[in-house]
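**Student:** Sequence and predicted model, in that order:
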Amino acid sequence: MKRQLSIGLAVVLLVAIVIVIVRGSGDDDPAVADGKTTVRGVIGSEKLAFFQDKRVIDAFAKHGLTVQVDAAGSRQIATSVDLGKYDFAFPASAPAAQKIQQDKKITTVYTPFHSPMAVATFTPISDLLTKQGVVRQGPGEYEVLDLAKYLELTANGTRWDQIPGNSAYPARKNVLLTTTDPRNSNSAAMYLSAVSFVANGNNVVSTPAAESAVLPAMSKLFLDQGYAQNSSEGPFEDYLSAGMGKSPMVVIYESQFLDRQTRGDGSIQAGMRLLYPSPTVLSKHTLIPLKGAGDQVGKLLTSDPELAKLAAELGFRTNDPKYFREVVGDRAPADLIDVVEPPSFETLERMLDAIGKQYG
């Protein structure tokens, strides 16, 4: 009797072990539902529309994937988000991606698309600043915002109503680009990368001495704006809905403007203009596969023609430029010449932290 009981217990234990093995007990095992593998990622908020697009969802489904995403700021993804819950991280900047790579000791990354920083404005503002030499024609059929000239205006604390002959926008407030909150948002960090380059004698800030030298002027660019929103969607929506009175010049991703133009939903109206800062910085959307099927998502985004075309339709510049050109045509320059690299993650973080501490 005891021997039969022992055999029975052994069988039960063996079955339990088999069940554990089949089901898997580790977080690396992907969940499977409806025959598809569920992959979880944390992404920059500017890509949320892409991953929520039904066509993108269907494209991943063709490859047996259900991709679920949470949105966070790129700085947060690199520093405070618990990445253990995710199969991939997809920040909007190369410095943030490099930080994750270093921390997780991961060498494989995918950069399926990118977007330059741009400035959304209006024809009266562009025309006014053209007369001041701040806006000029670029090498292609696009307008350039000269950051060096812009910094001259901000250094002097110039108000809009102090610009000679300004009857188009005589507002009693300083000439300033509207940005997101530098304590949270990647677009603000990319803007800081460009203006700090100019303020540092057209060199990437790379030393503590250079940081200290440029910080007073850089801090004013953010603090003098007053309240700033956490996500780039916020000021861009204000630009679209509230118009020139509230937001005459807004720092955005080029992809945001082009996405709305491509939709043809009427949100981009006559008189709305897109300027390209000189220099500008590319927001390089970099996917870091953390585990499971995260690597498959990165591979598909960089190799699948359907996903590349969908990325272009949502305003992103793809690795193969033909998709972007097919969708955008002559609404955006094919090539941007005056592009600079951002500082290292550590340098950028120190500057952002120093500015953030000055907020009340």
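**Tutor:** Received it, and whenever you're ready, just let me know what you need. Residues are numbered from 1 along each chain as shown.
**Student:** For the rest of this, base every contact and every neighbour count on C-alpha atoms.
**Tutor:** Fine.
**Student:** Run through the strands of the stretch 1-150 of the chain in chain order.
**Tutor:** Ranges of strands in the stretch 1-150 of the chain, per DSSP state E, counting those that start in this stretch, are 31-33, 36-44, 65-72, 88-90, 110-122, 135-137, 143-146.
**Student:** Excluding its own residues, what touches the last one? List them.
**Tutor:** Just to be clear, that refers to strand 143-146. 134, 135, 136, 137, 138, 274, 275, 276, 277, 278, 279 (Cα atoms under 8 Å, 6 or more residues apart in numbering).
**Student:** Any of those buried? List them.
**Tutor:** Applying 16 or more other Cα atoms under 10 Å to those, the neighbour count classes 134, 135, 136, 138, 274, 275, 276, 277, 278, 279 as buried.
**Student:** shouldn't the last one be in contact with residue 341?
**Tutor:** Right, the one you point to is residue 279. No: Residue 279 is beyond contact range of residue 341, at 9.8 Å (criterion: Cα atoms under 8 Å).
**Student:** ok, second structure coming up, stack it against the first:
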Amino acid sequence: MVAVLVGRGTLSVPTLGGVGPAPETRQITGVIGSEKRGFFEDPEVRRKLAEHGLEVAVDTAGSRRIATDVDLSTYDFAFPSSAPAGEKIVSREANRGVFTPFHSPMAVATFTPILEVLEREGVARQEAGHWLIDMSRYAELAGSGQRWRDLGPEYPSPRTVQISSTDIRTSNSAAMYLSILAWVVRDGGVVTTDSQVAEVIEAVSPLFLGQGYTESTSAGPFADYLAQGIGARPMVLVYEAQFLGEKMARNSRIRDDMQLAYPEPTINSTHMLVALTDDGAELGRALSNDPDLQRLAAEHGFRPGDPALFAGTLGDHGIGEPPTFLATVDPPVFDRLEQLINGVGARYSSPQPPEDSEE
């Protein structure tokens, strides 16, 4: 039987095929970003890891907390959702290797009428069958305070033009959004000084505070997008893996009018596994090198090391090849990103969301 620890609880998974793990199987433990929970819970993934002699149990925590607050001494590996968090862990913990088995660019889950409005405003465009959102022009439009009803009849909503993100104080996806906006404010430069931090905080805070209540994990607004539609969430910042994973899922809730668009520039959420023990390193090698595990990651919407494998997996589900080239930017180093997060977060008037559902 494989036990997967989720958050603060334990989920016991029935024995597969009535056969327990092989006698040589070693149980290893790690702390991960919650967006990878479904991957580690997948029976096919568990079965494949057992072939490598590994029975994996995981706790979930936010990437920021993994890097700064979580006691990693009891774990075999840490698996946050961003390169800055991974690099912070490497800087403070002895490790047995660093692995990046997959990644996922940040994207926007939206609807055809919304993109048609943004296209007319010069904010969105189609290229090679994919929608792109010019983030400089988007920031200008969102900062103007205009409402959707001011832009045309396609979506006559009194809402202001905003991408819905998550709470910057707890969520990695919001931190990635902040990193994109910081790049835009800096006219194509990474934040490196205190004065630049102050400039960015002043410029981007309205794009977070103007959203009203925000949740602590991207699963929340994405679930609203799927269930409530355009009236509730016209544009939601997501991991590409969330949208594509849902589209490949049995009984997918993605409808014909739902579209995946890419910020230009966007940023890669790099899933960096830091091995804290030899067993953790063995897991990192398995996830990175085993073609079946790479394929299973692709089936969960993550981009594996081989772009052809990703495209083929999507094709098997009737989904067109994603853009192979995206204009991407680097996030600030961890400590500068923390300054930005804390600066914007200090302007919230609402209580911080509970931490047990963090990404």
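**Tutor:** Happy to help now that I have it. None of the values given here were measured: they were computed from a predicted structure.
**Student:** hmm, back to that, please identify the deepest-packed of the strands of the stretch 1-150 of the first structure.
**Tutor:** Highest mean neighbour count of the strands of the stretch 1-150 of the first structure: strand 88-90, a mean of 27 (counted as mean count of other Cα atoms under 10 Å).
**Student:** What residues in the second structure pair up with that one?
**Tutor:** Counting by TM-score structural alignment, strand 88-90 of the first structure falls onto residues 77-79 of the second structure.
**Student:** Over to stretch 309-323 of the first structure?
**Tutor:** Mapped onto the second structure using TM-score structural alignment, stretch 309-323 of the first structure spans residues 295-309.
**Student:** And that stretch, end to end?
**Tutor:** 7 Å (Cα to Cα, to the nearest Å).
**Student:** Go ahead and name everything in contact with the match of strand 88-90 of the first structure.
**Tutor:** Contacts for stretch 77-79 of the second structure (Cα under 8 Å, 6+ apart): 29-33, 66, 72, 86, 271-277, 280-281.
**Student:** mean shift between that stretch and the first structure?
**Tutor:** Following superposition, stretch 77-79 of the second structure is found to deviate from the first structure by 0.3 Å on average (mean Cα distance after the TM-score superposition for the first structure).
**Student:** how distant is the longest helix along the first structure from the center of its chain?
**Tutor:** Secondary structure assigned by DSSP state H gives helix 2-23 as the longest helix of the first structure. Relative to its parent chain, helix 2-23 of the first structure has a centroid offset of 52 Å by Cα atoms, centre = their mean, to the nearest Å.
**Student:** so where in the first structure does stretch 214-233 of the second structure end up aligned?
**Tutor:** Counting by TM-score structural alignment, stretch 214-233 of the second structure corresponds to 228-247 in the first structure.
**Student:** Return the set of buried residues in the matching stretch.
**Tutor:** Here stretch 228-247 of the first structure shows 228, 230, 231, 232, 233, 235, 236, 239, 240, 244, 247 as buried, counting by 16+ other Cα under 10 Å.
**Student:** In the first structure, what sits opposite residue 104 of the second structure in the alignment?
**Tutor:** Residue 104 of the second structure maps onto residue 115 in the first structure, by TM-score structural alignment.
**Student:** Contacts only, for its match.
**Tutor:** Residue 115 of the first structure neighbours (Cα under 8 Å, 6+ apart): 253, 254, 255, 282, 283, 284, 285, 315, 316, 317.
**Student:** can those residues go into CSV with extra columns for neighbour count, distance to residue 355 of the first structure and secondary structure?
**Tutor:** Shown next, in CSV, are the contacts of residue 115 of the first structure (neighbours: other Cα atoms under 10 Å; distance: Cα to Cα, whole Å; DSSP: H, G, I helix; E, B strand; the rest coil):
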residue, neighbour count, distance to residue 355 of the first structure, secondary structure
253, 25, 22, strand
254, 24, 25, helix
255, 23, 27, helix
282, 22, 22, strand
283, 24, 21, strand
284, 20, 23, strand
285, 25, 25, strand
315, 27, 31, coil
316, 28, 30, coil
317, 26, 31, strand
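**Student:** Is residue 76 of the second structure in contact with residue 277, as I believe?
**Tutor:** Yes: contact between residue 76 of the second structure and residue 277 holds when scored by Cα under 8 Å: they sit 5.0 Å apart.
**Student:** Pick out whichever of those two has more residues nearby.
**Tutor:** Using other Cα atoms under 10 Å as the criterion, residue 76 of the second structure and residue 277 rank with residue 76 on top: 24 against 18.
**Student:** For residue 90 of the second structure, see how far away that one is.
**Tutor:** Taking Cα to Cα, one finds residue 76 of the second structure at 14 Å from residue 90 of the second structure.
**Student:** same thing with residue 132 of the second structure?
**Tutor:** According to Cα to Cα, residue 132 of the second structure stands 34 Å off from residue 90 of the second structure.
**Student:** now swap in residue 198 of the second structure and tell me
**Tutor:** The value you get for residue 198 of the second structure to residue 90 of the second structure, if Cα to Cα is used, is 28 Å.
**Student:** Those two: who's more crowded?
**Tutor:** For residue 198 of the second structure versus residue 90, the count of surrounding residues by other Cα under 10 Å is larger for residue 90: 19 against 15.
**Student:** what's the matching residue for that one over in the first structure?
**Tutor:** By TM-score structural alignment, residue 90 of the second structure lines up with residue 101 in the first structure.
**Student:** Run a quick neighbour tally on the nearest residue to that match once chain neighbours are set aside.
**Tutor:** In space, and not counting its chain neighbours, residue 101 of the first structure is closest to residue 107: 6.5 Å by Cα to Cα, 6 or more residues apart in numbering. Residue 107 of the first structure is flanked by 10 other residues according to other Cα under 10 Å.
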